[in-house]
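[1] no sequence on this one, just coordinates:
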């Protein structure tokens, strides 16, 4: 096996995924599996001053050999990528994984055709949850509230709830909450905790509203220039990385709630906050279904077009039992 050194960009340095999963793939797993033939330098996009939207462009141009990123960051360029992480579609991590695996061939083809990069893996961040500064009792209690979102599909959800969707970077959320620019926000529990949202928000909704699916991709020329053994090894280790990320999901989500509310297990990231957990109610379920059908899936179908929507229905939609209709 030839010696190869890679320059890699990761996701958020403030969260758990980068130090616990993304970086070790390139600095521990691949060097060990290759007997030292594969080495890498990896930096989090936040340490580089990047917002995330730039990752695919940096891979296209070869500035980085490989990179991790959230699908939501590239969905605005083509709605086909939205389909792997639509708000409210999945109700469990097991269902999420089935959806991702069913739809992954579609986004892999789109990565190559649209961006000219090789998709190596799709993996989950902890589920995305909803928090608010002021008290709320359920999904029907969010009308008129300004909700921080980071994707079009979450914006559809917020507007379906009667709220106002506001797109703000993670690092700007706390001052925006303090100034009243927003009332609520969506992110993963650990990301919220490490970004200190708990200093401002006091209520957290129990049921996740989105999955938070990310990708690992490589510059296509760099990939094609590797020998077959190196390609096979990288893909095998990427597959193991995906399994570990799914296996760690339940613990990460439990830690998010523990750190934000002080309930459940011990928070490993510091002193727990004392946010109030807003339990999902039976009356929230029909609201969720109506939001999914009339706002999330309908608007996605409108953006995606007939052929794109048909592919989604035949793959992702089929495994979770829902259908997108314009």
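    Cool, got the structure. The model shown is predicted, which means the values in this text are computed figures rather than measured ones. Numbers count the residues shown, from 1 in each chain.
[2] C-alpha from now on. contacts and neighbour counts both.
    Noted.
[3] What separation is there between the residue nearest to the spatial centre of the chain and residue 192?
    When the chain is reduced to its mean C-alpha position, the closest residue under C-alpha atoms, centre = their mean turns out to be residue 212, at 2.4 Å. Per C-alpha to C-alpha, to the nearest Å, residue 212 is found 14 Å from residue 192.
[4] got the contact list for residue 222?
    residue 65 (C-alpha atoms under 8 Å, 6 or more residues apart in numbering).
[5] so which strand or helix has it?
    Using DSSP states H and E, residue 222 falls within helix 220-224.
[6] Which other helices and strands does the very next helix or strand once past that helix contact?
    Later in the chain than helix 220-224, the nearest helix or strand by DSSP H and E is helix 228-247. Applying 3 or more C-alpha pairs under 8 Å, 6 or more residues apart in numbering; DSSP states H and E, one finds that helix 228-247 contacts helix 30-33, strand 117-124.
[7] who touches the following helix or strand past the first one?
    Using DSSP H and E, the helix or strand that follows helix 30-33 towards the C-terminus is strand 38-44. Strand 38-44 is touched from outside by 3-13, 18, 23, 26-27, 30-31, with contacts defined as C-alpha under 8 Å, 6+ apart.
[8] Presented hereafter is structure B, for comparison with structure A:
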């Protein structure tokens, strides 16, 4: 018996030594990041956060982070690969995945978020609706929403007003924006961000829409001549985690993770706004220009009529077009949008 007691005591000590270490075993997650081609938000905010994940979150989590354009996965397939369990966290490209889940696009209808302050209010108002839908349909939980910033017009032909794009081919990235370009008289051409520089260079399109900082990073001013700083959409993106990964964490760990992502997205909102004005300056060769390369685009200030045309797009085009599509797959889609985002924009609920 004494020998057995000694063995049991030794096992008890060994178990006591193992348990704390086991409790702190590193959790490993796989994450999809934004494309490298999108520039400074990916480079200076997102990637450092994921590469220093344990320090940023205070959790024993190590993340294998890969920008999506290094993975051989299309940015329109993010929700599908998450649902299939291939990744744990995704830097979700909202408009690009709206074909798989139209509810997403309610975050960023054309004309709904002409500035950062309004964009924040819209994102906050609609966050819970999107989160619930992603959990239901894709087993994915939304952790935060952030903007690349106002998406503006770049053209390789002279323009003096928005109506000048009539008859021109314009690169777009979602159906909502495409319908608006049609309204103005342009021909929308869906092209991925990575392929747009070449498409402008070869004349596949005459104009293209993106944020000024992303355009600067990707060299669009090399193949365009005019820039119109009129925001069509805020280019909202999000961070989401698979419910399997989320449920593997304890409640206190979930709270820490949520707080860390809220901090990251708050930081990106602020950074995005500073980048926007600086990039507008860089693209037209003005100072201060601290974040990009100087070019010599002609800046075309939008007129009051241009601004009103985009603002009115919500009720005239983007909301009705989106509602028809979204309500087919999600019967309460537009109703929930009108109840949550409608008041933010001063639109009466239907």
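    Arrived safely. Note that the structure is a prediction, hence the values are computed from the model and not measured.
[9] Now which residue in structure 2 aligns to residue 78 of structure 1?
    The pairwise alignment with structure 2 assigns residue 78 of structure 1 to residue 101, based on TM-score structural alignment.
[10] and that match, what does it touch?
    Contacts of residue 101 of structure 2 (C-alpha under 8 Å, 6+ apart): none.
[11] what's the answer for residue 270 of structure 1, then?
    Residues near residue 270 of structure 1 by C-alpha under 8 Å, 6+ apart: residue 259.
[12] now the alignment partner in structure 1 of residue 259 of structure 2: how far from residue 59 of structure 1?
    Using TM-score structural alignment as the criterion, residue 259 of structure 2 maps onto residue 236 of structure 1. From residue 236 of structure 1 across to residue 59 of structure 1, the span is 21 Å (C-alpha to C-alpha).
[13] Pick out whichever of these two has more residues nearby.
    Looking at residue 236 of structure 1 and residue 59 with other C-alpha atoms under 10 Å, you find the greater number of neighbours at residue 59, namely 25 against 14.
[14] in which helix or strand would I find that one?
    Secondary structure (DSSP H and E) places residue 59 of structure 1 in helix 55-60.
[15] Contacts for the helix or strand just after that helix, please.
    Sequence order places strand 66-70 as the next helix or strand after helix 55-60 of structure 1, per DSSP H and E. Contacts to strand 66-70 of structure 1, defined as C-alpha under 8 Å, 6+ apart, come from residues 6-11, 22, 52, 55-56, 59, 212-219.
[16] In strands, which of those appear?
    With DSSP state E as the criterion, strands contain 6-10, 213-219 from among those.
[17] Pull the most distant pair out of the residues you listed.
    Farthest-apart pair in those is 6 and 213; separation 23.6 Å (C-alpha to C-alpha).
[18] could you pull out the strands for structure 1?
    Per DSSP E, structure 1 carries strands over the ranges 4-10, 38-44, 66-70, 117-124, 128-132, 146-149, 164-167, 184-188, 203-205, 213-219, 276-278.
[19] The longest one corresponds to what range in structure 2?
    Mapped onto structure 2 using TM-score structural alignment, strand 117-124 of structure 1 covers residues 140-147.
[20] With structure 1 overlaid, report how far the matching stretch is off on average.
    Here the mean offset of stretch 140-147 of structure 2 against structure 1 after fitting is 1.2 Å, by mean C-alpha distance after the TM-score superposition for structure 1.
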